[in-house]
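Participant: output the structure for:
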Amino acid sequence: MTSRLLPWGATLSLLASMLFVPMPVASAHRDGCHAAHSCPSDTGSYICGDTGNFSECGYTSLPSVGTPRTFASAAPPPDHEAPDRPAVSRITAAKGGSVSLRVDAERGSKIVVKSKGTKYATVTATGGAQELRFKAPDGKRTFAVTATDAAGNRSSVQRFTVVADAKAPSLDGLVLTSGSSAQAWSLASFNAGEPATYKLFVDGKQVAAGDAGAAQTEVPFPVANGLHVVTVKLADAAGNAAKVRRSITVDIDSLNLEASVGGATSEAQKLTVRGTRDATAVVNGLGDERTFVLTDGTAEIDLDLPDGTYDNVAVTLTDQFGRTGRTLLERVVVDTVRPVVKLVRRTERRTRGRLVLAVGTEAGAALVWRAVDQNGKEVGSGEETTGEDGALVDVDLEEGDYKVETTVRDAAGNETKETQEFHVDSDPWGWWGWSKRILAVLALLFLGLLVAGWRINRKERKEEEARARAEREAVERKAKAERDAEARRLAEIERARLAEEKRQREAAARAEAHRAWEQRGDFLRELCREAREWDGVTAAEVPDGIKLKSGERVYGTSPGVLVEARTRQNVPTLVGADSGTVTVTDRRVVFRGPSKKREWLLDSIDDLQRQDDVFLIGVTQRKTLSGVDLSGQERALLHLNLALAGVTGERDFVVKQQDDALARHLASDPEAVTR
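Facilitator: Next up, the predicted model:
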């Protein structure tokens, strides 16, 4: 057989056409055309869409030979479905108006929280529960929550209402009232404007705490004599807090108290004492000494005293700071025995046709009696106070049976009631009986006239003798009066001389006292001016070792003593540690002495105690108390008070103290007192 071979060039062209045919023929089956319609690849064609159907080919016409085939991605369908409404739970309001909630929305959607057109929070949803926080205005408000997906579809609105608390309680109206002798505890009054809790501190130590309502709140608190820093803190239910610091001065010499004994007619007498709350009362003069505490300012105790009279009963009151008061009770009479009452009828002849009763009982009792007939009708009554012999009931009655009711109440209030029945006979005397009575009366009148004439005659003789005796005594009295007058004249001259000498001495003493009073008044007026106007100087001479800071103002420098709080044998004691100078500025108090130096920054003070002219100052950077003694240095004391007022904002209080001191001095003019 003879074989025919292609020319070499034709062979190469065939190989090249086989190697470089375009690739779409290999992807026709992968693109799904074979399953969707009849594919011409079964007949040897590998071009997808050569039947005219291009739905699974990725193109709309056959590619040209030699051009690489590309496939366009199918366009995604449009999204018109809105996300589900967000789920909201665990809504909580906190301080400062902070609101937190848990929200759950479609993943990738945008969560928006709005109210009244204002947007308060925006976050992208994670597809699960997530925490969302935002700050809301104060008060009750309704919020709308929506979720918007990437296609702009917005969910339906989920609403919730919350009461936000962004406002702190108010302490602008805080008023501090110093204690007095009647009630030694001081008083803090304020209106928080809403329910809150309060804490009250004196010199950094908490002394009271409790709940404050929306109305006025009054908080009594104990405080010793002296100048103190009082701090009040408020916190509402959401945690919003307010704080105010003020100073207060307490000066109480003694405590007032009221004491009385009641129930003296019973076996359980009660002693009532009113005064300063939580003070301790001690009672002497009622047998054993009795001690008790005036909780809430009053106390009542049972005495159970035996009958008798108790004089010089003393009640002494002492509060926790050692201030005392004392009072004496009037005589306490204990009488628990009811009076004995005895009714005795008098039956003399002259009492016929009458009911005469002698009421025997103790003197000074109140007697009330009432007589009634058999029908219960009152036929007689009366009231009187019994004497030493008791009392007498006397009433004219017709013949019949009667009941007499008597009530006797003694001075102590013990009461006894007695009821007895009596029969009253008629008066047996007729016309003759009355006639004899009239004759007897006339006889007595005649006898009386005879006696009266004899007495008149005797009286005239005695009066004549008395006149003669009186004339003699008058002459003697006149002579004695002349002698006494001369003695009085001489004594009056001597008294006038002594009085003139005394007047001159007193005038000289008053003049000297008035000069001293005027000098003192001028000094106090200077202090009043300084209290209003003095703000210190920036350039001042200060002791060596004190370097003024930029802008620091010096109020003054004066002699003083450094005092320190120490404990000796477990007893707190103040000791003078060194003598030197005390410099007061608007920022600090500095002591400089030969052996010790000390400095207290005003902004760091957390405890301040004053005892007379001694200031104990506690600062945050120092554990122990120390301070300065400025006894006799009134100007230095004013400078220190002005510096402290610069911290507390109570300069008006310092000015008032100085004005009050000047007013008291002006009211004590020695000339006005002696006029």
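
Participant: okay, CA-based contacts and neighbour counts for the rest of this
Facilitator: OK.

Participant: pretty sure residue 468 belongs to a helix, no?
Facilitator: Yes. Inclusion of residue 468 in a helix is indicated when DSSP: H, G, I helix; E, B strand; the rest coil is applied.

Participant: residues near it, how many?
Facilitator: Around residue 468 there are 11 other residues, counting by other CA atoms under 10 Å.

Participant: do the same with residue 517
Facilitator: For residue 517, using other CA under 10 Å, the count is 18.

Participant: distance of it relative to residue 496?
Facilitator: According to CA to CA, to the nearest Å, residue 517 and residue 496 sit 30 Å apart.

Participant: how about residue 103, nearest residue that isn't a chain neighbour?
Facilitator: residue 88 (4.6 Å; CA to CA, 6 or more residues apart in numbering).

Participant: for that neighbour, what is the enclosing helix or strand?
Facilitator: strand 87-93 (DSSP states H and E).

Participant: next, the buried residues of that strand.
Facilitator: For strand 87-93, the neighbour count (16 or more other CA atoms under 10 Å) marks 88, 93 as buried.

Participant: other SSEs contacting that strand?
Facilitator: strand 98-104, strand 158-164 (3 or more CA pairs under 8 Å, 6 or more residues apart in numbering; DSSP states H and E).

Participant: let me know the angle separating the last one from strand 87-93.
Facilitator: Inter-element angle recorded for strand 158-164 and strand 87-93: 10 degrees (by axes from the mean of the first three to the mean of the last three CA atoms, to 10 degrees).

Participant: from the contact counts, what lies against strand 158-164?
Facilitator: Strand 158-164 packs on strand 87-93, strand 139-148, going by 3+ CA pairs under 8 Å, 6+ apart.

Participant: residue 415: which of those is closest?
Facilitator: strand 139-148 (67.2 Å; CA to CA).

Participant: now the other sequence, so there's something to compare against:
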Amino acid sequence: MDITAPRQPEVARPHAGKAGRVSLTVTAERGARIEVAETDEYGTAGRTVAKATATGSAQTVTFTAASGSHTYTVTATDAAGNTSDESDDITIDIDADAPAISGFSVADPDAATATSRVAFASEAGAAYELTVSGRKERITGTVGSDGHVSDAGLVLPNGSYTTRLAVTDEAGNVRRAERSVRVDLDALTPRLSADRARGSDQVRFTVTAPPRSKGRLTVGDAVDRAFTTDGDGLATISTPMADGRYPAPVVTVADPYGRTGRTAGRNLVVDTASPAVKVTSDSDRAAHGDLSLTVTTEEHAKVTVAYGSGAHDGFTSTGHAATVVKALTAGTYRVRVSATDAYGNTTTKQLNVAVDDQLTTAEWLVLLVKVLLVLALLVAAWYVHRRTRPAREARRARRAAEQYERELRAWEQERERLVELAEFAAELGGGEGTGSGWPADWGKRKRGESAWWVIDAEMVERSAGGQDVAVRDSGTLVVTAQRVLFVGRSRREWLFGKLLRVEHSCPDITWMQVANRANVSGVRYRREPEKTRIAVESAIAEAPSGQAPELGAGRGALLARLRQAITAHDRQRPSQPEPPTPTPQTGAVPSVTTNAVP
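Facilitator: All right, here's what the predicted structure looks like:
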């Protein structure tokens, strides 16, 4: 009779592929029946998702699953019906869904570049490929972090086409879409711009047309140049041109598909001569604190006047003399005057101007009146201060006493709160817990288990990005010496024996990760947050040691921290203010006591 169970199966290289296909490499006793079962959130094996007969060596077991995080265990059962221990949990994140495609469009071609812009939205990071039926054109790339693609473009000859888009996510799932496009360009309209660097006779013409187009640029009899646009449809032609007026430049192009076009720009003026500038300074106004400059230059020139490294003024010249006045402190200033004409040519003049702070007779009289007024105000303020000093000291003492009473009441209330928390932490788990009963909707009570603390709470999980908190259920939080239990529409428990990590974030949220679940979840306790956190910390600290460093640490550190908070608070007790010192009355006559001589 065979009563020996097969050894625990070994599972390696779990892999999730496209369309939710999962493969596990399993090694089990030859001839045994291999069963793969999916476990629930409490670690209990549920439905069987795959079966196989063991070969005695490593073999691959495959099955399919829906998108999401799944946890599986593997068992082996021999011919006598003996079943092995479950394998270690295998948690796999599965993506069985092809990425969605929205907003897929192929625009009509641009008349300047003959480019039809392609736009669509899909899963960020997914690879895409765009092809044209019956042609070699092919565009590939990756969907950006914002989930949109808008910079792809096709250049096609006139005709009707079917474009095919394929988007593939990291798991290999593919989504396809098609769009029709018609190209019907009678003529191209290339774009043309011209600019010149300051002080240079080089004029740079920029042409935008279909990629690999051949063209010609002419400017009257002065310029006649051939060009070919690059892969982005751009061509740059630089040529020297003497000062003067020129007719509008003309561009003609022909793209690789035989389409032609013509564009004329605007009349050109080439001017490399700097404007004439005349600057004079008013020495009389400079002697009394004003820097006054008269600037003359050509009409429409932009003028800038800078005073050293400080402030500056600007204006547009009318062709006549203009005056700029600036009040400055005494000193010598390096003034820079720049004039820039309409064609970018600049002339700069620099001069040193000495500014003095001499005052006129009227300014001296105004200053004297101001000094007398200030002296009168100071005498009046001194007199009022002397007469009202006792009353001010009495008001100040009364305000200080009222402030002391408010601070003392607040200090006493805070001390009562800290003492209550310390006593609460010391008494946790010392009796029957928070109640003698165990309601049926809490589920089955473990041996020797009692509730230390019960409070309203919410079960929470982190969002996909890990930054936001998502509320999954509302109900009751129960803290015992063996676990943290949440009871709402569904039940969730965090057994201390399987606890891997504890994290307190915000004043009222505790996250807990256990070995039988891949996702981190937790509870939010909006009511009595301090006591609830103390209850959770105390229960974990009193539990047997485990993988989480908080397990088995004992409540000593927690109690010491609460006592230290009371001691630190005691040192912050507000001090009673000193009573005001009596002020002797001016002119008071001391009393004299006369003793009669018998």
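
Participant: need the TM-score between these chains.
Facilitator: Remark: TM-score between the superposed chains equals 0.46 [TM-score structural alignment, normalised by the length of the second structure]; 330 aligned residues with a CA RMSD of 4.5 Å.

Participant: if we can go back for a sec, dump the residue contacts of the residue nearest to residue 103 of the first structure.
Facilitator: By CA atoms under 8 Å, 6 or more residues apart in numbering, the contact set of residue 88 of the first structure is 101, 102, 103, 104, 158, 160.

Participant: look up the closest residue to the fifth one, ignoring the ones flanking it.
Facilitator: It refers to residue 158 of the first structure. residue 145 (5.0 Å).

Participant: tell me how far the residue nearest to residue 103 of the first structure lies from residue 118 of the first structure.
Facilitator: 19 Å.

Participant: then residue 379 of the first structure?
Facilitator: 94 Å.

Participant: next, count neighbours for residue 464 of the first structure.
Facilitator: Neighbour tally, residue 464 of the first structure, other CA under 10 Å: 11.

Participant: work out for me the element it sits within.
Facilitator: helix 431-533.

Participant: tell me what the helix or strand where residue 393 of the second structure lies is packed against?
Facilitator: Take DSSP H and E as the rule and residue 393 of the second structure turns out to sit in helix 361-427. With contacts defined as 3+ CA pairs under 8 Å, 6+ apart, the packing partners of helix 361-427 of the second structure are helix 529-542, helix 556-570.

Participant: want to throw those helices into a markdown table with distance to residue 121 of the second structure and mean neighbour count?
Facilitator: Converted to a markdown table, those look like this (distance: least, CA to CA, whole Å; neighbours: other CA atoms under 10 Å):
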| stretch | distance to residue 121 of the second structure | mean neighbour count |
| --- | --- | --- |
| helix 529-542 | 44 | 21 |
| helix 556-570 | 52 | 15 |
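
Participant: save these as a markdown table, and put in distance to residue 47 of the second structure too.
Facilitator: Output for these, formatted as a markdown table (distance: least, CA to CA, whole Å):
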| stretch | distance to residue 47 of the second structure |
| --- | --- |
| helix 529-542 | 33 |
| helix 556-570 | 44 |
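
Participant: quick one: which of these is nearest residue 219 of the second structure?
Facilitator: Nearest to residue 219 of the second structure, of those and by CA to CA, is helix 529-542 at 80.4 Å.

Participant: give the buried residues for stretch 566-580 of the first structure.
Facilitator: Buried, per 16+ other CA under 10 Å, within stretch 566-580 of the first structure: 574, 577, 578, 579, 580.

Participant: farthest-apart pair in those, please.
Facilitator: 574 and 580 (17.2 Å).

Participant: burial measure for the nearest residue to residue 163 of the first structure once chain neighbours are set aside, as a count.
Facilitator: Counting by CA to CA, 6+ apart, residue 163 of the first structure lies nearest to residue 140, which is 4.1 Å off, once chain neighbours are set aside. Neighbour count of residue 140 of the first structure, defined by other CA under 10 Å: 11.

Participant: for the one 5 residues further on, same thing?
Facilitator: As a burial measure, the neighbour count of residue 145 of the first structure was computed by other CA under 10 Å and equals 22.

Participant: do I have it right that it meets residue 115?
Facilitator: No. Residue 145 of the first structure is beyond contact range of residue 115, at 9.1 Å (criterion: CA atoms under 8 Å).

Participant: still on that earlier bit, let me have the helices and strands packed on strand 158-164 of the first structure in a markdown table, extended by distance to residue 482 of the first structure.
Facilitator: Below are those laid out as a markdown table (distance: least, CA to CA, whole Å):
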| stretch | distance to residue 482 of the first structure |
| --- | --- |
| strand 87-93 | 106 |
| strand 139-148 | 101 |
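
Participant: for residue 246 of the first structure, find the nearest of those strands.
Facilitator: Per CA to CA, nearest to residue 246 of the first structure of those: strand 139-148, 30.6 Å.

Participant: what is the closest one packed up against?
Facilitator: By 3+ CA pairs under 8 Å, 6+ apart, strand 139-148 of the first structure packs against strand 110-115, strand 158-164.

Participant: present those as JSON lines; the columns should include mean neighbour count and distance to residue 562 of the first structure.
Facilitator: Output for these, formatted as JSON lines (neighbours: other CA atoms under 10 Å; distance: least, CA to CA, whole Å):
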{"stretch": "strand 110-115", "mean neighbour count": "18", "distance to residue 562 of the first structure": "64"}
{"stretch": "strand 158-164", "mean neighbour count": "16", "distance to residue 562 of the first structure": "53"}
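
Participant: so which of these is nearest residue 568 of the first structure?
Facilitator: Of these, nearest to residue 568 of the first structure by CA to CA is strand 158-164, at 56.0 Å.

Participant: following the closest one, which helix or strand shows up next?
Facilitator: Counting by DSSP H and E, the next helix or strand C-terminal to strand 158-164 of the first structure is strand 175-177.

Participant: now that following strand: buried residues?
Facilitator: residue 176.

Participant: residues in contact with it?
Facilitator: With CA under 8 Å, 6+ apart, strand 175-177 of the first structure has contacts from 186, 187, 188, 189, 190, 248.

Participant: determine which two of these are furthest apart.
Facilitator: Farthest pair in the contacts of strand 175-177 of the first structure, by CA to CA: 190 and 248, 15.5 Å.
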